[in-house]
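**Student:** how would this look folded up:
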Amino acid sequence: MLADLPFELLSQIALHLPTAQSFYYLSLTCRRLCQFVAEDGWRTFAQHRFPSIPTAPHWKEASHALSTLSRNWDRRALAARYIHPDGLILRLPEGQRAQKWQKPQGQSMGFQPVIDAYEEWASDRWASRREVLTFSAGAELLFRIKDRGLEAAPGFTPHNADHRHPDSERYPARVHWVVYKPPEARQGLDDVTCLRLLRSLDSVRLNTAAESYEKLIFGTAKGDLKLVSISLLEDAGNGSDVTNATFATNQRPVRSMDLIPDGSRLATCLSDSTLALYPVPTENENQRITPSSEVDVLGGRTAGPPKRLWSTRWLSSDRLAVGLGPCDKPLHVYQVTESGLDAEPIRKFGIDGTEWGCDDRIDLRPEAAKRISSVYPIVTLPATSEAGHAAGNVFLTGCYDGIIRLHDLRSPHAHVSSYWDPIDDSAIYSLQAFGRERLAAGSAQSCAVKFFDLRVSGGRAYHYLDIRQAKSKSSSTLPRNDSFNRHGPDRRGWNLFLAPRPGNVENSRGSRRHPYNAGRREAQRAAESPIYSLCSPAPYSPSLFAGIENNIVQIDFTSTTDKHPDPLLSSELSEHRKSGHVDQPTWDSGGRVVNLAMYEHTLTGGIDLKVQVSPSEAANRRGMLEGYDDRWRESPKWRR
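**Tutor:** Reported below is the predicted structural model:
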């Protein structure tokens, strides 16, 4: 009998169970197998099927959440909102409260936001979390603090209307906003160009007064680089911001920066050519920090087209990558020792490929000439014993030529894999990796985010579409989707346009508008905006934040018709008594969910264009597509 086997053998058998539902049914068979699933089964499933996504040891909830999230990715199930400070807003350092936040005015174009966010557990419950989102709006910094769960928000109950907020639709969350503008900062001159939150090193963060201050480092176009502590309490008053350190830049513009994982060192790109390292102080007192090491990456060379530094990224505690260009070797990797940066990089990467020719494009130089490009964003992939490499060996870069390259420091080749869109070859301005499973890339035009499966060692081990085909082959009641039947589950990359289709946002009165009543000119600029930044609070989070011109878009990978969503999102979900379907008004009570469009590549080289309908229309089965979320429909004739 299966129940008589020791737990060690049961663990080996459990590796072959394909779904979380399989473990649930196994737990119903007898008391001993129920004990095995509770003690070891859920952990086995979460760690084996999602090896590159770390999570807290709430294994049953984690298995539910991660498998649901993977299914939502495969089905393109998402809900997007334009987020904006609302409700009672605290302005610092004045300590004043405002009912409305006004976007920066008087500039020829909207602000270009940079984003950082993190999420931490507030207690030993899966749904009790604290999410901190910060982004720049010109010279201002905006913070959204979302406390989920009863423990994280003392005195809050899901039915207490005083704590309801349009951003919290279906979550029992407490949300408040803080807007910080450094004293004497001027819009257009002191715009924030980069920022990093100094998140807690503890895996569990409690809501205590001692931890009510958020530390962050931000740099500006004018050359200011500061470490500040800002109180994010709702009752913070005047003087709730403290400058802990000022980093000496000699008034050179701060182009990019990155913080080492342990928070002890800061790497920055100053002006067009200088790479500088700074120690990060731990004492809470104002001090001036000078660079511990500086290197002129360009070495004063002016031959060829003008070039500059674009980005920097810590690969590990002793290796630092720098993106520059345009040049034939736009990626440099430096060794960092206790004494500082080495004068010369340990390796320079070109852009020449080793495959059949993703780089062989007619707009590039002939074979006899050196190919040049620029490297913009750099992101690392988490280390994994299954892939057999240490931290920092494998990383991704986004380039001017529209190609995302996967680099491996152990390989002699310039890159070992590449990802690109044959339809849109615009530059890649931002990247966000989700473990070793998926990749989001921000395009330089058309307000488009590109999504790819990474397909690397130690990556995806759970495929909802494969499991779907392995189940019963009984005929579906849904209309057949020809592209899905023809190409099967192996769909290629896909692009999501974040500019809402005109007039597709429904408010509480039933009329339709653009998010936040944007004018025609602003709406047009948003439709053509680059994706300046991408950020996800955690690898297991269903949320992705995208910074476009003058706006921030939140994309939640969740289905509006799912009766069993991630436990984080289901606390206030209600259903109609008769039909059992999700009550849509409780999901989108603020009317902020926008309808987007996407196209995806097929195996035959074509593209399929699809559009979303509103959450209230999702229950109408007419036009539903097999294999997709209920909100997707085949696109009618439509022009962005």
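
**Student:** going forward, measure contacts and count neighbours with C-alpha atoms only.
**Tutor:** Noted.

**Student:** what number of residues lie near the nearest residue to G325 once chain neighbours are set aside?
**Tutor:** Leaving aside its sequence neighbours, G325 sits nearest to S374 (CA to CA, 6 or more residues apart in numbering; 4.1 Å). Neighbour count of S374, defined by other CA atoms under 10 Å: 26.

**Student:** next: R520.
**Tutor:** R520 has 11 neighbours, counted by other CA under 10 Å.

**Student:** contacts only, for F50.
**Tutor:** With contact taken as CA atoms under 8 Å, 6 or more residues apart in numbering, F50 is in contact with L66, G459, R460, A461, Y462.

**Student:** mind running it again at 6 Å?
**Tutor:** Residues near F50 by CA atoms under 6 Å, 6 or more residues apart in numbering: none.

**Student:** let's see this one next to it:
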Amino acid sequence: MAPLTLTALPPELLDHITTYLPTAQSVTRLGATSRSLHAFVEKDAWQTFNRTRFPSLHPIAPPSPRDAARSLTTLSKAWARRAFVSRYIEPHGDIRAYPGATPVERWKRPRGQTIGFTPQLDVYETIGQTWQEREEVLAFSAGAEVCVRKKRRRNGSEEVRWMIYRPLSAYEGRDDVTTLHLLRPDGNHESDSQQLVTGTANGDLCILQLPEGAKGDVPITYFVTNGQPVRSSSVFDKAGEHSLLVANMGDSRISVYPVDSTKPKITPLSSLDIRPPQSNGVPARHQRVWSTEFLSPTKIAAGLGPSDEPIQVYNLTPSGFDKSPLRKFSLQNDLERLDPEAAASGPAKKKRSSSVYPIVPLPPSTTAGSSTDGNVFLSGAYDGLIRLHDLRSPRDVEQAYSDPADDGAIYSLLSRGQETLVAGTSRHSLLKIFDMRLGAKCYSYLDAAGGQPGETGTETKDWNLFLRPHNAASTNGRGGNSWARRSQESSVYSLASASPHSPYLYAGVENAVLELAFTGVLDRHPDPVFFQPWQPPKGSHGRVGDDSWRSKEVLDLAMYEQTPNMTLRTQKSMWETWRTRQNESTAHAMLDYSSKLAGLDERWRVGSGGQSWT
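**Tutor:** Down below sits the predicted model:
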């Protein structure tokens, strides 16, 4: 009998074999063995590789699974090596101000307040007919103003346009934007406007339609709030389903609205007052609702406090809110309920009173049986802990993520699939990054490195990043960006990313918005969808190339790993990093020996590099 070859195997077995291939290189080699296997790889294997190695990060149906694999593997390496380029972003270039669609030569940041503005963020992207064609829409608030950036990438070029909107009678402080959401296009046709939902401190909650082009009018749909200040909101905006908005007004009122921009005014479908629990007949004081979040179209979670049970989840039925919560969560597990015998043998454990600020649902994985249907979510609390909760479990807390060196309150959360958790804290401009895979590693760029010099992994997975520059050039510069006005000590109020597979992460700190582009400066083969290899300026009048890579705008940040010794590392400038590479005398020489041992990006070095950082 003739020996069985790979080409003779049925597609089901070939697909199963693909799940064991650890790297994109191994998939490419499989496709190079024969024409039939090449056809299988292009049709099925790349999608299987993406689904297996990036179960919660990969796009569902990309135009090119091969190109998607390139982006996913390159991005995974950048995150593992903590390789990113950061800069402040604000409107520049092609700017139109609304109402009126007036061209603006230079954007002026808000004035009139004793502290800087608190940015609210949202961002999404749409992919065109090819993986390289895409549009990213970013929106952030600056006091009473909203700034929207549209960035289109096609055929290796990039087009950026800005729209800013400010009500004619708005005043800083009184009319500040407190909530912001971009409404996604429905995909059936191209819209001639960008729709977004904004809520303000003076009680306005509305849908704005910023027109494309030179049209000056901005149609507005108002939600009825009875003049109460808008504290928080969440939008359920999913293709094929009716969009819904839940908002928290005042200290206790939450209301659900349909989202319909064709109407001039929208009244609530249902409203509910979350009253503080009473103690001896007297209501608890100083408690309020801090956040509201859709877990699913029929489940809404509210974060409140101070309270012994600061998370309450409500069912939303066709007739409105159920008056009683579906579930209340404390911030620790109830020993008596879980183990009555253990509880009877010792004193009852006192519940922990705290406040919960952000709540975000955990996105599902693509593996079989992993759909969460809104049952699993994360919360950030005043006590500095991030907790994982599951509505299907009798436990109040399934997993807790903490930083042994800092217990600042958690103000913002962002999950990159089920792999990475990013948290913004209340002080020190500190961003915390946790690995949620609990030791599991679906893909490792080290498998593809093949033992190349310097490609060593990091022992510690969790790390903290200071979102304030330590380089003097970034804080004392002049010109259009005016870095000297930036806050040096801030909370991280908001976090956003266009998708789990996007290389861009945005953070809102006091008076500024930062962009972190995850890519290596010295990577000779960066993801061509988003980046080009960096080149230094050619002389005093030379250009770096792409406008987004101007060296003078790149910030040098600092970070430390969540370990007992907490060694501070700072980023070298892009030029210094490039110059060190050029001065290497041997093929195996490394830029920084400590970075080699840690497996970090070449820009990192131990200590402050001789500059004042604090």
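
**Student:** quick TM-score on the pair, please.
**Tutor:** Overlay of the two chains. TM-score (TM-score structural alignment, normalised by the length of the second structure): 0.87; 568 aligned residues with a CA RMSD of 2.6 Å.

**Student:** distance of the equivalent of the residue nearest to G325 of the first structure over in the second structure relative to P258 of the second structure?
**Tutor:** Matched across to the second structure, S374 of the first structure falls on S355, judged by TM-score structural alignment. Distance from S355 of the second structure to P258 of the second structure, counting by CA to CA, to the nearest Å: 29 Å.

**Student:** could you find the counterpart of S543 of the first structure in the second structure?
**Tutor:** By TM-score structural alignment, S543 of the first structure lines up with Y504 in the second structure.

**Student:** ok, that match - contacts?
**Tutor:** So Y504 of the second structure contacts L516, A517 (CA under 6 Å, 6+ apart).

**Student:** now do it against A78 of the second structure, distance only.
**Tutor:** Using CA to CA, one gets 11 Å for the distance from Y504 of the second structure to A78 of the second structure.

**Student:** the match of S374 of the first structure contacts Y382, correct?
**Tutor:** Yes - using CA atoms under 6 Å, S355 of the second structure is in contact with Y382, at 5.4 Å.

**Student:** which SS class is C34 of the first structure?
**Tutor:** For C34 of the first structure, the assignment made with DSSP: H, G, I helix; E, B strand; the rest coil gives helix.

**Student:** what range in the second structure matches stretch 95-107 of the first structure?
**Tutor:** Matched against the second structure by TM-score structural alignment, stretch 95-107 of the first structure falls on residues 101-113.

**Student:** now the end-to-end length of the matching stretch.
**Tutor:** One end of stretch 101-113 of the second structure to the other measures 26 Å (CA to CA).

**Student:** got it, and stretch 445-454 of the second structure?
**Tutor:** End-to-end distance for stretch 445-454 of the second structure: 13 Å, by CA to CA.

**Student:** same deal with stretch 365-373 of the second structure?
**Tutor:** First-to-last distance for stretch 365-373 of the second structure - CA to CA - comes to 11 Å.

**Student:** E159 of the second structure: what secondary structure?
**Tutor:** Assigned by three-state DSSP, the conformation of E159 of the second structure is strand.

**Student:** quick one on the thing from earlier: ok, now which ones touch the residue nearest to G325 of the first structure?
**Tutor:** Counted by CA under 6 Å, 6+ apart, S374 of the first structure has contacts L324, G325, P326, P330, C399, Y400.

**Student:** longest helix in the first structure, please.
**Tutor:** Longest helix of the first structure, by residue count under DSSP state H: helix 59-74.

**Student:** residue range in the second structure corresponding to that one, please.
**Tutor:** Counting by TM-score structural alignment, helix 59-74 of the first structure sits on residues 65-80 of the second structure.

**Student:** tell me how many other residues crowd S169 of the second structure.
**Tutor:** Neighbour tally, S169 of the second structure, other CA under 10 Å: 7.

**Student:** confirm it sits in a helix?
**Tutor:** No - S169 of the second structure is assigned coil when assessed by three-state DSSP, not a helix.

**Student:** map it onto the first structure.
**Tutor:** When the first structure is aligned by TM-score structural alignment, S169 of the second structure is paired with E184.

**Student:** do you know how far its match is from W177 of the first structure?
**Tutor:** 22 Å.

**Student:** H463 of the first structure -> the second structure?
**Tutor:** By TM-score structural alignment, H463 of the first structure lines up with S444 in the second structure.

**Student:** what's the answer for C399 of the first structure, then?
**Tutor:** Counting by TM-score structural alignment, C399 of the first structure lines up with A381 in the second structure.

**Student:** was I right to think its match contacts I359?
**Tutor:** No - when contacts are counted by CA under 6 Å, A381 of the second structure is not listed as touching I359 (9.3 Å).
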